[in-house]
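1. Provided below for reference: sequence and predicted model.
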Amino acid sequence: MQLRPVGADALLIEVDTPLDWFAALDAERAAGRLSVVDIVPGARTVLLDGVTDPAALAARLRDWSIDPAAVPHEPTLVVDVIFDGIDLPFVAAHTGTTVASVVEVLTGTELTVAFCGFAPGFAYLSGLPWNVPRLGTPRTRVPAGSVALAAEFAGIYPTPSPGGWRIVGHSSAELFRVDREPPALFTPGRTVRFRSA
């Protein structure tokens, strides 16, 4: 574990298991034992923002041990997907299988929200057995709800936007709504399963 100050009131934790750290820190915050404005997991980091005394918190965290089994987890979120994406044949060829087999893997794999970013409501879902290359040139517009793959991640575009991920289907799931708590459907650490619609 590495601890690094970020500005005057934030702390970056570099760890091998950021989701375990996120869950444990979030539980500490919920119990009133950790005062931070936000906890943001990344691929290999956890950012604690709005920390009153980063040096004191860093000293406290150096002695921490994380027990993932002790942290409660939300039930798996099931998302309906129509697998009709333009890039399904490419993914099948790249993985040396068939379109039907790609869909079988995508619906049979429990994914985990590793971190969020790119756009409000966009989650990087980990757990795929493949590493799928991005497009050489990104599309100028990817429709909202597009289910796509890139590198070792799956994701769903919450709004129309440019994007270079391989589109395998689409979903009508409402990924981000300001008046919902939390606004994002996908939250870090949540498990997700795709269901063929």
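-> Now that the structure is in, tell me what you want to look at. All figures in this text were calculated on a predicted structure; none of them were measured in a lab.
2. Please count neighbours and contacts with C-alpha atoms only from this point.
-> Fine.
3. Now do the strands in this structure.
-> For the chain, applying DSSP state E gives strands covering 2-6, 10-14, 38-41, 45-49, 77-81, 111-116, 123-126, 139-142, 146-150, 153-156, 161-163, 166-170, 191-196.
4. mind listing what the residue lying closest to Val15 once chain neighbours are set aside touches?
-> Of all residues not flanking Val15 in the chain, Met1 sits nearest, at 5.0 Å (C-alpha to C-alpha, 6 or more residues apart in numbering). Listed by C-alpha atoms under 8 Å, 6 or more residues apart in numbering, the contact set of Met1 reads 13-16.
5. With Pro183 instead?
-> Residues in contact with Pro183 (C-alpha under 8 Å, 6+ apart) are 121, 176-177.
6. Buried subset of the residues you listed, written for ChimeraX?
-> Those of the contacts of Pro183 that count as buried under 16 or more other C-alpha atoms under 10 Å are selected in ChimeraX with:
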select :121,176
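7. Give me the distance between the residue located most distally from the centre of the chain and Pro5.
-> Relative to the C-alpha centroid of the chain, counting by C-alpha atoms, centre = their mean, Ala56 is the outermost residue, at 29.3 Å. Distance of Ala56 to Pro5, given as C-alpha to C-alpha, to the nearest Å: 11 Å.
8. go on, Tyr157?
-> Counting by C-alpha to C-alpha - Tyr157 and Pro5 are separated by 32 Å.
9. buried residues in the top helix by length along the chain?
-> Secondary structure of the chain read by DSSP state H shows that its longest helix is helix 18-30. In terms of neighbour count (16+ other C-alpha under 10 Å), helix 18-30 has its buried residues at 18-27, 29.
10. swap in stretch 156-165?
-> Buried positions in stretch 156-165, judged by neighbour count with 16+ other C-alpha under 10 Å: 156-159, 163-165.
11. same thing with stretch 174-194?
-> Neighbour-count burial for stretch 174-194, counted by 16+ other C-alpha under 10 Å, picks out 175-176, 184-194.
12. quick one: which of the residues you listed is nearest Ala92?
-> Each of the buried residues of stretch 174-194 was scored against Ala92 by C-alpha to C-alpha, and Phe194 proved nearest at 17.4 Å.
13. The structure to be compared is supplied as follows:
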Amino acid sequence: MAAPLSPPRLLPSGDSAITVEFSRRIDDDANRRVLALDRTLADEPIAGVTETVPTYRSLLVHYDPVQVGFETLGKRLIELAQRPVPSSEKGRRWRIPVAYGGEYGIDLEDVARTLDTTPDDVVARHIAGDYRVAMLGFTPGWSYLSGLQESLYMPRRRNPRLLTPAGTISIGGVQAGIQCIAGPSGWHLLGCTPVRTYQLHRDPIFLLEPGDRVKFYRIDAKTYVEQERAAEHGEIIAELIAA
């Protein structure tokens, strides 16, 4: 049998939640442990646990202190968190279309200048990435992706924008992202996708899940308009290539 993994840190979060922290930095191995613990708690429920919220490097566990205490719950979480993580994830693989540059990606040329290359080369590097959905958060459907090529690492914008478009495909620091609804952002906007990762009256409401894999491909403005119209009516534009 595989040896138990190192124990995570337990951090009290108010009087009815525990943060199970596996790392202090963005790390795929830590994220796999987060998602593994989240799945374990779904498969082996603990009395008193009311909700779990996975992030890049930690799992927030909400609980009812009337049913279970911090010490008892913490001990059980430590035990479960030290179980070996499966060597392969069962996440789905998606192909997601993107219209790059111009009105769809207003930072593309600036990013290219900063990296001393061309917009087409930035797009080629972005498309070449094999991305993994690490977490959802910030706004509904906002998908944080690991797997950005190191050659595209860039500090976030010094002055964040108060409003960026729905569907924005962006990069920031060591991450890539898919923004579903309009909102503020300090990331660099490379393009836009007609794919709705969140749509309230569609089944499923959330398209992507942590652990899924994503590949991007380029489309022109005409295709974007056509797919955007279809997405508005609930069509799932993203292509599921492996389940």
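-> Structure's in. What do you need? Computed from a prediction, not measured in an experiment: that's the story for all the values here.
14. quick one on the thing from earlier: and the residue farthest from the centre of the first structure? What does it align with in the second structure?
-> Under the alignment (TM-score structural alignment), Ala56 of the first structure pairs with Thr72 of the second structure.
15. Gln2 of the first structure: neighbouring residues, count only.
-> The number of residues packed near Gln2 of the first structure is 10, by other C-alpha atoms under 10 Å.
16. Ok, the one 3 residues further on next?
-> Summarising burial for Pro5 of the first structure: neighbours were counted as other C-alpha under 10 Å, giving 15.
17. can you check Gly101 of the second structure too?
-> Gly101 of the second structure: 18 neighbours (other C-alpha under 10 Å).
18. mean deviation of the longest helix of the first structure from the second structure?
-> If you overlay the two and look at helix 18-30 of the first structure, the average distance to its match in the second structure is 2.4 Å (mean C-alpha distance after the TM-score superposition for the first structure).
19. center of the second structure - which residue?
-> Most central in the second structure (C-alpha atoms, centre = their mean) works out to Tyr144, at 2.7 Å.
20. Translate that one into the numbering of the first structure.
-> By TM-score structural alignment, Tyr144 of the second structure lines up with Tyr124.
21. Test my guess that its match contacts Val113.
-> Yes. If you go by C-alpha atoms under 8 Å, Tyr124 of the first structure and Val113 touch, sitting 5.8 Å apart.
22. Show me which of the buried residues of stretch 156-165 of the first structure is closest to His73 of the first structure.
-> His73 of the first structure has its nearest neighbour among these in Ile156, at 21.9 Å by C-alpha to C-alpha.
23. Could you check which residue of the second structure pairs with that closest one?
-> Checking TM-score structural alignment: Ile156 of the first structure goes with Ile178.
24. Please report the distance of that match from Leu136 of the second structure.
-> Look at Ile178 of the second structure and Leu136 of the second structure: by C-alpha to C-alpha, they are 10 Å apart.
25. how near is Ala81 of the second structure to Ile219 of the second structure?
-> Counting by C-alpha to C-alpha, the gap from Ala81 of the second structure to Ile219 of the second structure is 42 Å.
26. Give me the more crowded residue out of these two.
-> Shown here are Ala81 of the second structure and Ile219; by other C-alpha under 10 Å, Ala81 has more neighbours (24 against 16).
27. Would you confirm that the more buried one contacts Leu35?
-> No. Look at Ala81 of the second structure against Leu35 with C-alpha under 8 Å: they stay out of range, at 10.1 Å.
28. what range in the first structure matches stretch 117-129 of the second structure?
-> Aligned using TM-score structural alignment, stretch 117-129 of the second structure spans residues 97-109 in the first structure.
29. which residues touch the matching stretch?
-> 83, 88-89, 91-92, 127-128, 193-196.
30. Can you list the buried residues in it?
-> Applying 16+ other C-alpha under 10 Å to stretch 97-109 of the first structure flags 98-99, 102-103, 106-107 as buried.
31. From the residues you listed, pick the one nearest Asp9 of the first structure.
-> Leu106 (40.6 Å).
32. Could you measure from that closest one over to Phe194 of the first structure?
-> With distances taken as C-alpha to C-alpha, Leu106 of the first structure is found 7 Å from Phe194 of the first structure.
33. List the residues that contact the closest residue to Glu21 of the second structure other than its chain neighbours.
-> Residue nearest to Glu21 of the second structure in three dimensions, not counting chain neighbours: Ser58, with 4.3 Å by C-alpha to C-alpha, 6+ apart. Neighbour list for Ser58 of the second structure: 19-23, 30-31, 34 [criterion: C-alpha under 8 Å, 6+ apart].
34. Take the strands of the first structure and write them to JSON lines, including distance to Pro133 of the first structure.
-> As requested, these are arranged in JSON lines below (distance: least, C-alpha to C-alpha, whole Å):
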{"stretch": "strand 2-6", "distance to Pro133 of the first structure": "30"}
{"stretch": "strand 10-14", "distance to Pro133 of the first structure": "26"}
{"stretch": "strand 38-41", "distance to Pro133 of the first structure": "24"}
{"stretch": "strand 45-49", "distance to Pro133 of the first structure": "24"}
{"stretch": "strand 77-81", "distance to Pro133 of the first structure": "21"}
{"stretch": "strand 111-116", "distance to Pro133 of the first structure": "19"}
{"stretch": "strand 123-126", "distance to Pro133 of the first structure": "15"}
{"stretch": "strand 139-142", "distance to Pro133 of the first structure": "14"}
{"stretch": "strand 146-150", "distance to Pro133 of the first structure": "6"}
{"stretch": "strand 153-156", "distance to Pro133 of the first structure": "10"}
{"stretch": "strand 161-163", "distance to Pro133 of the first structure": "13"}
{"stretch": "strand 166-170", "distance to Pro133 of the first structure": "8"}
{"stretch": "strand 191-196", "distance to Pro133 of the first structure": "21"}
